[in-house]
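Engineer: coords please:
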Amino acid sequence: MSTSAPGGSRSSDDHCTPDSLLHSAPQRDVTPEDLVMAAGRDITPKTLDWARRKLETEGPAAIEKLLP
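Structural biologist: Predicted coordinates:
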């Protein structure tokens, strides 16, 4: 039995998620906090310094290197 019958199982407040909300790439500059969190590290002064240095040398592409 299919659960995708038109109109029958959907509530009136169901809607599609806009495409712009489905992407995880930031719409702004990558921050040191973004980089630390993407690396799976705790935000500390030491990891923020690491992230700042990495962003200075690699730019926003630094975060892409951490993602699978």
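Engineer: contacts, neighbours, all on C-alpha from now
Structural biologist: Noted.
Engineer: how near is the residue sitting nearest the centre point of the chain to Arg41?
Structural biologist: Centroid check for the chain by Cα atoms, centre = their mean gives Ser24 as the closest residue, at 3.5 Å. With distances defined as Cα to Cα, to the nearest Å, the gap from Ser24 to Arg41 amounts to 19 Å.
Engineer: one more, so I can put them side by side:
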Amino acid sequence: MTDENRPPLEESPEVADAIEDDVAVSAFVTGGGPDAENPVFLSPGEQPRLRTGAEQPWEPVDLAVAKGWDPTPENIERARRELERDGAAAIERTVP
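Structural biologist: As a prediction, this is how the structure comes out:
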């Protein structure tokens, strides 16, 4: 078929089939949750809920290991003193 005899693209059977198709394309379905294409927007003045590593209980041995120290009694004691002195800030510096 030559270009002169070909119907316009919008009148082709393929386009008509695509228009009639109401089925969602699985590649475009997000599951309804927020993602990169569908972010959640906050209302003006609303603060985001941020979670840090310090929101859970930490033992001195956990902090020592998170810092990359061997869990020797000396390092665990050093981590205990740091937790006692700095509290959540000691954890947030290591595990933000």
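Engineer: what distance do you get for the residue nearest to the centre of structure 1 to Glu56 of structure 1?
Structural biologist: Per Cα to Cα, Ser24 of structure 1 is found 22 Å from Glu56 of structure 1.
Engineer: now do the buried residues in stretch 64-76 of structure 2.
Structural biologist: Along stretch 64-76 of structure 2, the positions that meet the burial threshold by neighbour count (16 or more other Cα atoms under 10 Å) are Ala64, Pro71, Asn75, Ile76.
Engineer: now the residues you listed in JSON lines, with distance to Pro96 of structure 2?
Structural biologist: Converted to JSON lines, these look like this (distance: Cα to Cα, whole Å):
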{"residue": "Ala64", "distance to Pro96 of structure 2": "15"}
{"residue": "Pro71", "distance to Pro96 of structure 2": "21"}
{"residue": "Asn75", "distance to Pro96 of structure 2": "21"}
{"residue": "Ile76", "distance to Pro96 of structure 2": "20"}
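Engineer: wait, which of the residues you listed is closest to Thr94 of structure 2?
Structural biologist: Distance to Thr94 of structure 2 across the buried residues of stretch 64-76 of structure 2 (Cα to Cα) is lowest for Ala64, with 9.8 Å.
Engineer: helix or strand: which one has the alignment partner in structure 1 of the closest one?
Structural biologist: Alignment note: Ala64 of structure 2 maps to Val36 in structure 1; criterion TM-score structural alignment. When elements are defined using DSSP states H and E, Val36 of structure 1 is found to belong to helix 32-38.
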